[in-house]
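K.L.:
predicted model and sequence below, questions to follow.
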Amino acid sequence: MNRGKITSFLVPLISVLLGVLVGAIIMLFIGQNPFIGYWALLDGVFGDIYYFGEMLRMMTPLILAGLAVAFAFRTGLFNIGVEGQLIVGWLASVSVGILVDAPMIIHLPLAIGAGALAGAIWGLVPGFLKARFYVHEVIVTIMMNYVALFVSNYIIRTYLLVPGERTDRIHATASLASPFLQSLTDFSRLHYGFFIAIFACLVLWFLLWKTTLGYELRAVGYNKHASHYAGMNVNGNIILAMVISGGFAGVAGAMEGLGTYGYMSILAGFTGVGFDGIAVALLGANTSIGVLLAAALFGSLKVGAPNMQSQAGIPPELVDIVIALIIFFVASSYLIRLVINRLQKEGK
């Protein structure tokens, strides 16, 4: 393993350790024992098979949201609109799950495909504006998050509402629920979507690194002028990159609608999963395996946080602080790289 790969591996690892260390200092500052606090967090994830199943369930949309952000990053784009793409994907998949009547072999792929298509269309708009009119994708995707939230709520209220401020439940033929996985995890909400998320990691890796299309997408993101001179369709690849990124996000929404809940409620605000996907992608260095591991970490922190409060009396908001610190150190990775490079030079 060369020096660059070692450094790329060490930066997120050191960022996590620093985030945990500063979190421990904060616990000491508020009069709490960090060893008890972190042990309670681990016990809240691995001490009961139910919570372990919930951690895997929470990983599922985080993986897909992280892949959506990572794919855009790899192609030179910043898709901050994963949250909106996830919401429309959730609504589209649930709508197909409710309104279509078909055998599972048709209905389930159709519902997942509807979620992917909705997310892709939501990604098409900023991609087209970026390619055609040079409008920065960050501005457009931020605005489209709000459009997705309010339009989805309007559609539910107008066409799909049932008592309880939500849609009806999807048909069983469109459900990703798994009684088998639930029985293994003491009836958690773990569903087959977890395996779809793992498969999506392989899809992103293969698409980016083993296909001509992936090479072109990465080349355009790295240097669009050189790509243009090489005969590549720069505008087409920019649009396609946002479409594919949005597709990953739409599938994340489908996992929530078809797996975790089986319906969609009127949302009072953003789910937060799409924004967490940005953190997952950053910590995972925009790689498939990195996103998978980062999603596991964030899923563990979020599931274990309530146990920190119940067992150790530590506010669960501390976990959000630790996550924020981890992202801060990842974003400040140039400092960590500087220290690593200095140590490597002194070690010669």
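P.N.:
Sure, I can see it.

K.L.:
from here on, contacts and neighbour counts on C-alpha atoms
P.N.:
Fine.

K.L.:
quick one: Ile327 and Gly284 touch, right?
P.N.:
No: between Ile327 and Gly284 there is no contact under CA atoms under 8 Å: 10.6 Å.

K.L.:
among those two, which residue is more densely surrounded?
P.N.:
Gly284 (25 against 21; other CA atoms under 10 Å).

K.L.:
how much space between Asp186 and Asp48?
P.N.:
Using CA to CA, to the nearest Å, we find Asp186 at a distance of 9 Å from Asp48.

K.L.:
among the two, which residue is more densely surrounded?
P.N.:
The residue with more neighbours, out of Asp186 and Asp48, is Asp186; 15 against 12, by other CA under 10 Å.

K.L.:
quick one: the helix or strand hosting Leu207 to chain centroid distance?
P.N.:
For Leu207, the enclosing helix or strand under DSSP states H and E is helix 193-209. The chain centre lies 13 Å from the centre of helix 193-209; the measure is CA atoms, centre = their mean, to the nearest Å.

K.L.:
okay, now the one to match up with it:
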Amino acid sequence: MEKLNKILKKQITATVIAILLGFVVAMLILAFTGYNPFEAFGILFKGIFSKPKYIANVIIKATPIIITGVSVSFAFKVGLFNIGAEGQYVIGTVAATMAGILAAGLPGVILYPLVILSGMAAGAIYGSIAGYLKAKYEIHEVIVGIMLNWIAFYFCNFIVSTNRFHQPNSTATKDISDKAFDFIYTWKKSDAGKAVLKENDTLKELIYKTDMNIGILFAIAVAIIVAVILKRTCKGYELRAVGFNKHAAEFAGINVRKNILHAMLIAGALSGLAGALMVTGVSHKISTLGTFENYGFNGLSVALIAGNSPIGCIFAGLLFAGLIYGGGSIQSEIGAPSEIINIMIGTIVFFIALSRLVPMIADKLTKRGEGRA
């Protein structure tokens, strides 16, 4: 019983239970509405794993939400809810695109880092606005974040429509300079890349037929670096101390205001990085937004599923992206609405929000066992 109690109290246990319950709820809904749930989920997994290009597309879709998930989880560690990750992501795409067009004359070895850093800097500045207002005036970061999301949304559409950046007869900007394109994209279009891919069908399908890019390496590196900062550095200790109890942290001599500002600045930089990588690796431009792309908002769900663990965001992001990408196959194959995937994800997040019940149940089981003894 004691061993079971320890297992139930682990965060990973609550997450696994929540994911399983999400699948069960989705299966029950499918069965109730007249669809075969086993057939549906067979199609779901086939739509994720049956071809190399499907796996590549899941990785591509996962990359930005892993990074925004890390951004959100980082802010969570300091007791902040970074709902502004969506706006930081958008402003990162805008800054990266502007840099890629305006500085097109620079050599690629300078231009690519400049585009990436521009996105990060824009996101950092944007995130620090919410951080400053929270630290200085106690204005809630959620209110500020929501407003900044909409400002970023309309600013993006404004930039797209300006003569300096607009591509005639389209709803998008001009492409950034090809010197700022992702390394993999540049390589697969080169003669050397084509020669290699011609000899390897799997690699060809994985890379040439998709927008596979090095963004996933950035995402993994970011998750690891943030985890190390939080757990192995003095700065990380200060940030976590503020998150646990800002009054106790202040009493211990930690500058709470400075750490709140730093947390939102770093979180914003990460979301901006996600936007910049999307520009260099996938879109190469920005388009008029009819609605939010949800990369930042999905990062909120990823962070919750990961239990606010930066490393966990890698796996949660891949799960999230896999469900979304594979879910499209359910509708095309058996006609079941793809919204079932959103229901499943919502259910998973809901049960994770209730994860505190699991340790409570474990304690009750332990007490009951001790009472019988």
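P.N.:
Ah, there it is. Please read all numbers here as calculations on a predicted model, not as lab measurements.

K.L.:
got a TM-score for the pair?
P.N.:
With the length set by TM-score structural alignment, normalised by the length of the first structure, the two chains reach a TM-score of 0.95; 348 aligned residues with a CA RMSD of 1.8 Å.

K.L.:
and Asp177 of the second structure, what pairs with it in the first structure?
P.N.:
Let me fix one detail, which is that residue 177 of the second structure is Ser and not Asp. Ser177 of the second structure maps onto His171 of the first structure when the alignment is built from TM-score structural alignment.

K.L.:
contact partners for that match?
P.N.:
Gly97, Ile98, Asp101 (CA atoms under 8 Å, 6 or more residues apart in numbering).

K.L.:
what is the burial count for Asn153 of the first structure?
P.N.:
If we define neighbours as other CA under 10 Å, then Asn153 of the first structure has 22 of them.

K.L.:
can you confirm it is in a strand?
P.N.:
No: read with DSSP: H, G, I helix; E, B strand; the rest coil, Asn153 of the first structure is helix and lies in no strand.

K.L.:
could I get the contacting residues of it?
P.N.:
Counting by CA under 8 Å, 6+ apart, Asn153 of the first structure has contacts Ile266, Leu267.

K.L.:
what does it correspond to in the second structure?
P.N.:
Taking TM-score structural alignment, Asn153 of the first structure has Asn157 as its aligned residue in the second structure.

K.L.:
which of the contacts of His171 of the first structure fall in strands?
P.N.:
Within the contacts of His171 of the first structure, no residue falls in strands by DSSP state E.

K.L.:
shared with the second structure, which of those residues?
P.N.:
Counting by both residues aligned by TM-score structural alignment, their matches' CA atoms under 8 Å, the second structure reproduces these contacts from those: Gly97, Ile98.

K.L.:
most surrounded residue in the contacts of His171 of the first structure?
P.N.:
Gly97 (29 neighbours).

K.L.:
in what helix or strand does the residue nearest to it when sequence neighbours are not counted lie?
P.N.:
Excluding its sequence neighbours, the residue lying closest to Gly97 of the first structure (CA to CA, 6 or more residues apart in numbering) is Ile170, at 4.7 Å. Per DSSP H and E: Ile170 of the first structure is located in neither a helix nor a strand.

K.L.:
got a list of what Ile170 of the first structure touches?
P.N.:
Val94, Ser95, Gly97, Ile98, Leu258, Gly262, Tyr263.

K.L.:
measure it to Met58 of the first structure for me?
P.N.:
20 Å.

K.L.:
same question, Ala118 of the first structure
P.N.:
The spacing between Ala118 of the first structure and Met58 of the first structure, counted by CA to CA, is 22 Å.

K.L.:
so the alignment partner in the second structure of Val339 of the first structure is in which element?
P.N.:
Counting by TM-score structural alignment, Val339 of the first structure lines up with Ile361 in the second structure. In this structure, Ile361 of the second structure sits in helix 357-372 according to DSSP H and E.

K.L.:
neighbour count winner among Ala118 and Met58 of the first structure?
P.N.:
Set Ala118 of the first structure next to Met58 and count neighbours by other CA under 10 Å: Ala118 wins out with 28 against 24.
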